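Student: output the structure for:
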Amino acid sequence: ETITCLLCLPLFVPSTRSTQNYIMCGYKSGWIRVFSESGVLLTEQQLETTPVLSIKMRTPPPVFKVPSQSVFKEDEDITILFEGKKVVSIDGQSLWLVLRVCDGQRESGIDTSRMHTAFQYKKWDLHHQDQVKDVVSLGPSPIHSRPSQPYTNSTQSFGNASTRYIGVGIYPMLTYYATAESTRTLSAASMATYVVSRVASPVFSFAKSWWTSGNASHPRKAATPYVPNLHQPPTHIEPATPIPAVLSANDPYRQINQISLCPPSTSSQRHTLAATSDALGRVILWDVIEGEMIRLWKGIRDASCGWVEVFEHEIYQQQQQPPSPPETIPRVLLFLVIHSSKLGSLRIFQMRHGKQVGAFHVGPGWKLVSCAREPLGSSMFCDKSALSVAAVLGIMEDAQLSGSQFSWLGSVFYLGYLVCQLPNNYLVQRLPIARYLGSVLVIWGIVMALTALCNTFAQLVGCRFLLGLFEGVTYPCVYILLSTLYRRSEQSICWGFVGISTGMGTVLGVLIAYGLAHLDGVAGMRGWRWGYIVFGIATVLIGVLTFFFLVDDTHHKLLRLTKVELEIVEERAKDNCVVRTTEIKTEQIWEAIQEPRLWLILLANILNCIENGGLVTFSTLLVSGLGFSSMTSIILQIPNGVAAALFAIGSVMIAKRIGRNTFTAISTSLVSLLGCILVVVIPGTPKLIGFYLAWAMTGTGALIQTLVSNNVSGYTKKVFYNGTNMVAMTLGNFIGPLMMTENQAPHYTGAIIGYAVSNAVLIVCLILIYFIMSKENARRTSHPPESETDVYLDLTDKQDRNIIYKL
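Tutor: Here you go, the predicted model:
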């Protein structure tokens, strides 16, 4: 086979905030294949039987660099042109998910050939031109406008076109196309179905493969080299849908071979310029909005074009200049790069008027390969922090709350959480988790949205109690899912990502709340009311997705497991030491009650969550007490979420590497203790350093849950441990805000000292837990059992002598 074109495809990895590179190749046979940067085939699909002519990616503007006013929502897409005027458009989000899933399968050693992972696409036929040599996607149109070049022939108006393309070639040489059908083929619900049907969580596989790559005892499998099957018959080829041409420009003596669209420098500027090269050695600069030529270069044979852009403030960031007001759109320096493979030259021109600013000789034979402008995927816990943010957005004034009443609003949430645990322990074992959790999430979201209607302390207390009551279901369900779907060796990573989701949820919630603060007074409502409405609606949507698409069993029908995969599932179940059952075994509950380890873990959870409850509820008030404004106090909550996420994932990664969960939990508790001390003793705004260090408690919490999930077996016993831990965590979170009394404001020194003492006692509990399990391990290794245990007997960790506790 022959590769006819390729695209460097960077992929955004949210868990590490980094970019991972892939290569998408088009073949003469019409196949599209995506490889890792080390050359391992991840996914392939035959979209046509004719050669691939071009592959291009369109990404939206970097809205994080520019003002948020007038932002028009854009999605990413991949545009592939085949010989015969066929264009395939792949939605960026769907491709991102497919590649993440495929790479996760590869890292886990799963044979991807059995998984039949394929990306979704739409196919168009550009039938208006005799030949199409290249095509670009302009994306969706925010306004009903079209180019107005006087010599072009308009065949239709744009109307409500969702996606626009420019095709270049011959007869006509340049044509605008538009389709009223969106390139996004998958809804959020169908996308969720697609992901869970392929793998339960590829993110955890990524974490596992990354962490074990440096461990000599876990050598990484060598990837199988890619060998194309040249005798493979053509797959089913979907027919293309003709789309209308809305505008065309023709010169019967000119054939345009290539078009390169400039990046959308800002949300308001969007795509404005394009460069084309033709068979006569001419390069034309176009204004694609107006449909007019700006400049012409001659004598550049076999030319190909690309773009480079630089934000001016990034160049001069070292200069001492006053910051620009937030409404100012940053200046973008845009350059056109023209490469001639025949001449071996590379010339650079500054836009918009085409002044040459550089020229290089690279030699003949080279080819200019474009890279995506932004990583693919870069364009894709809020309820508890919503109260904290609401404190500076007017809730205390609207409901006439005192400081003590605000403390009770933080605590009554966990009172509802506590009341929920007894019935929840029964229901979580008797009902399908997906249906149960999804239903509760919908009700939870409705209650949260209705909180916006509250005007008195009594009404807020009622809603906060109900919020806690319904949220109390979620954590135990997540615990059971992680304990039954993942191996013991994987569960620490799972809990680390739970911690990341909590921290990143806080960051996301704060960013949204900052935006909602500017809605203060819209429709006659304060900003804090808008916050509850938005988060409530989001929770309802997540509940619907959970109800229908959450995989809650290793044999779930959505997984569509083959016989080979079923064997893998059975092996994983043996490693988990637990299988799900609806039978409640009272003897396992009694066994748990008699264990000193249970009570030490409960005390450790209470002590850890005392600090968590206080900081979650009062974080914004603590920061504003340092002299920051309300808006600044909200923004300074972002490092809280980042710190919580880093401590959570960092602690479990370290614990996995050294094989000691308890020692790592002791270390994070020491860091949190140090943070509390710094908050008390350091004067002024530097207290923020200690405040952020105090969030090391999230790492401690994740590791305590890992200790339970790794070392407790017997399904009823595990559910009981989980339920009592939820009670302990609830009590801690209930007590924490009550320690923040009104007479301590604004620094709440007495409460912070109390949190420091809690951390000290917590360390003692963790040391005792370690010695109890270490002593039992020594006894079991000295007298090992003679046979393996059948996991389906549902034995407890005390009954199963083969279990060695993970310390």
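Student: going forward, measure contacts between C-alpha atoms and count neighbours the same way
Tutor: Fine.
Student: the helices in the stretch 701-807 of the chain, which residues?
Tutor: Under the criterion DSSP state H, counting those that start in this stretch, helices of the stretch 701-807 of the chain are mapped to 715-738, 749-782.
Student: helices and strands around the shortest one, which ones?
Tutor: Yep, that's helix 715-738 we're talking about. Secondary-structure packing of helix 715-738 (3 or more Cα pairs under 8 Å, 6 or more residues apart in numbering; DSSP states H and E): helix 403-430, helix 474-485, helix 586-593, helix 596-624, helix 697-711.
Student: to compare against the first, here's the next sequence to fold:
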Amino acid sequence: MSSFGSLADEKVPASRTSTSEKNASAFASDDGEHVQKAQSDVDVTVGLVAGHDGEEISAEESRRLRIKLDWRLLPVLWMLYTLQFIDKSTLGASSILGIIDDNHLSAGQFNTLGSAFYIGYLVFQWPQNWALQRFPVAKWVSLNIFLWAIFLGMHPLCKNFGSLFALRFLLGASEGAVTAGLMLVTGMFYTRTEIGERIGWTFQCNGFAQIVSGFISFGVYHVSPTSKPNQWQWLMIIVAVLTVVCGTIFLLLFPDNPTSARFLTTEEKIKVVHRVRGNQNGIETKKWKKEQFYEALRDPKTWLFFLFAAVSNLQNGVGVQYSIIIKSFGFSTLQTTLLNIPSGVAQIFGITLGCYMLRRMPNSRAYLAILFFMPSVLAAILLMTLPFSNRVGLLSAFYVLGFGGAPSFVFVVSWVASTSAGHTKRLTTNGIFLIGYALGQILCTQFWRMEYRPRNLVPWGICLASYVGDFILLLALRTLLSRENARRDKLQPGGPHEEDEYGWVEVNGERRKVEKALMDLTDRENLSFRYVL
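Tutor: All right, here's what the predicted structure looks like:
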């Protein structure tokens, strides 16, 4: 079986295994038989594509479909990610616009508000992933967008730490659907070689959001601090209104999966499903399967990805502290509102370069992530050692942090999205990874204490130590997956056999032949699956 966008695009061979080989390793098993399942147990697209399994897609047609998907999906995702980052960064922007004084916050309480968002994110990550499987994806995400607009819009009513903590917690709980949804939908519409770039381009919007947030902060700074609403309250109100607009557009335009994409014809929907079959993880299955859940818990790569997310996000306390850090270099409040804008530009440039390099070297995620972390290591050292008289040097080092760290994290997000098959297993793996992300974010905000200012040697030192942990985990992941690919290659010296690449499904009472990629098999069950590196 071959098609444009197949496993060959990742420069790894397809594979199979026979019944006699299935016990060769505890890491993976595949009985090599023509499995039969009920329609409710397999992919939602089976009814659409059944009977079309022999069709091939030309490279030209695949490219046309990819361009059409990009124009219809990416602008909506970019809008969503821009607003999401602006929403959660409003606390950092508000730190110099009056929220600390108006709510009588200590430095410790302000740091805890940064953690509150990710506590909500962590607590609700599993329920969010469960809901993403049970309910239509786009509609569930839209509901959460409207919820976070409400929670953000209620911030100006707060008068103390407790009320702010509750709203930040709820804001994190509702925004927990966004990255999980992004990791899910990119795999529905794009091949594994395309997922990395699309996730990267979407994460670029974090940098764009920093630019937009800087200009909004600059504008509201000119509101009189004694007016009602005052500066930080206007910031929250403006962003909440923008979020309502974003939620409405997302609800109207974004499909739940290829079968519900109104901008595609029936023929195009079938071709979209076929062009991603090389991913070997299907599109979507609405039935939660406990055996896949337990398999994800037993899979060593799940926990290596979890540890990477937790360790790498120990570096992200600057997401809440950035205004305080920049102002500590000796800049005024007005200057500080604008001086974070170049950090967003640096992040966009870094991710753009990273996406280009990933396209040229598609099986080099671990090495590229380590390479892009290097400038951040240098930046942290400079921020610890440069004298405060060198404001330009300190500010430049701060910008370099965004250039290096952002693309490295993007590489791993796309890696997680591409290395698990079986819909329940994929959602479970994604959820555990994002729980690690939230845990790191919760911890990192607690390092930026008043007693460490302005030099902040302790938090910058923790950042440096976390980079070393990142390098070890990235190399461990690549070694694990590379060895498993090699083991699978040895199980099929004769190459792939067409007859082992399908199963049988009852569709409307009729027994139909269906590609194995749509049988909702996990990466352990399906030895045709190859891990991208």
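Student: re earlier: adding distance to L670 of the first structure, write the helices of the stretch 701-807 of the first structure out as JSON lines.
Tutor: Shown next, in JSON lines, are the helices of the stretch 701-807 of the first structure (distance: least, Cα to Cα, whole Å):
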{"stretch": "helix 715-738", "distance to L670 of the first structure": "18"}
{"stretch": "helix 749-782", "distance to L670 of the first structure": "7"}
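Student: so how far is V507 of the first structure from I493 of the first structure?
Tutor: According to Cα to Cα, to the nearest Å, I493 of the first structure stands 21 Å off from V507 of the first structure.
Student: wait, T445 of the second structure touches T112, no?
Tutor: Yes: counting by Cα atoms under 8 Å, T445 of the second structure does reach T112; the two are 7.1 Å apart.
Student: higher neighbour count, these two?
Tutor: Higher neighbour count among T445 of the second structure and T112: T445, with 26 against 19, using other Cα atoms under 10 Å.
Student: for T82 of the second structure, see how far away the more buried one is.
Tutor: Separation of T445 of the second structure from T82 of the second structure (Cα to Cα): 22 Å.
Student: if we can go back for a sec, which one's more surrounded, I493 and V507 of the first structure?
Tutor: The neighbour comparison of I493 of the first structure against V507 (other Cα under 10 Å) goes to I493, with 29 against 25.
Student: map that one across to the second structure for me.
Tutor: I493 of the first structure maps onto E197 in the second structure, with residues paired by TM-score structural alignment.
Student: wait, its match sits on R359?
Tutor: Yes: here E197 of the second structure reaches R359: they are 7.4 Å apart, a contact under Cα under 8 Å.
Student: how about the strands in the stretch 1-150 of the first structure?
Tutor: All strands of the stretch 1-150 of the first structure, identified by DSSP state E, counting those that start in this stretch, fall at 3-13, 18-27, 31-36, 41-46, 52-58, 77-82, 86-91, 122-125, 131-139.
Student: what lines up with V507 of the second structure in the first structure?
Tutor: For V507 of the second structure, the aligned position in the first structure is a gap, per TM-score structural alignment.
Student: so what's the closest residue to T202 of the second structure other than its chain neighbours up against?
Tutor: Once flanking residues are discounted, T202 of the second structure sits nearest to W78: 5.4 Å by Cα to Cα, 6 or more residues apart in numbering. Residues near W78 of the second structure by Cα atoms under 8 Å, 6 or more residues apart in numbering: W201, T202, C205.
Student: next: G405 of the second structure.
Tutor: Counted by Cα under 8 Å, 6+ apart, G405 of the second structure has contacts F372, F373, S376.
Student: what do you get for E611 of the first structure?
Tutor: Contact analysis of E611 of the first structure by Cα under 8 Å, 6+ apart lists M697, G732, N733, G736, Y755, S758.
Student: got it, and Y190 of the second structure?
Tutor: Counting by Cα under 8 Å, 6+ apart, Y190 of the second structure makes contact with R66, R275, V276.
Student: with L83 of the second structure instead?
Tutor: Counting by Cα under 8 Å, 6+ apart, L83 of the second structure has contacts A209, V239, L242, T243, C246.
Student: filter these down to the buried ones, ChimeraX style.
Tutor: Listed next is the ChimeraX selection for buried residues among the contacts of L83 of the second structure, using 16 or more other Cα atoms under 10 Å:
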select :209,239,243,246
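Student: rebuild the contacts of L83 of the second structure as TSV, extending it with secondary structure and distance to Q36 of the second structure.
Tutor: Shown next, in TSV, are the contacts of L83 of the second structure (DSSP: H, G, I helix; E, B strand; the rest coil; distance: Cα to Cα, whole Å):
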residue	secondary structure	distance to Q36 of the second structure
A209	helix	48
V239	helix	51
L242	helix	49
T243	helix	46
C246	helix	43
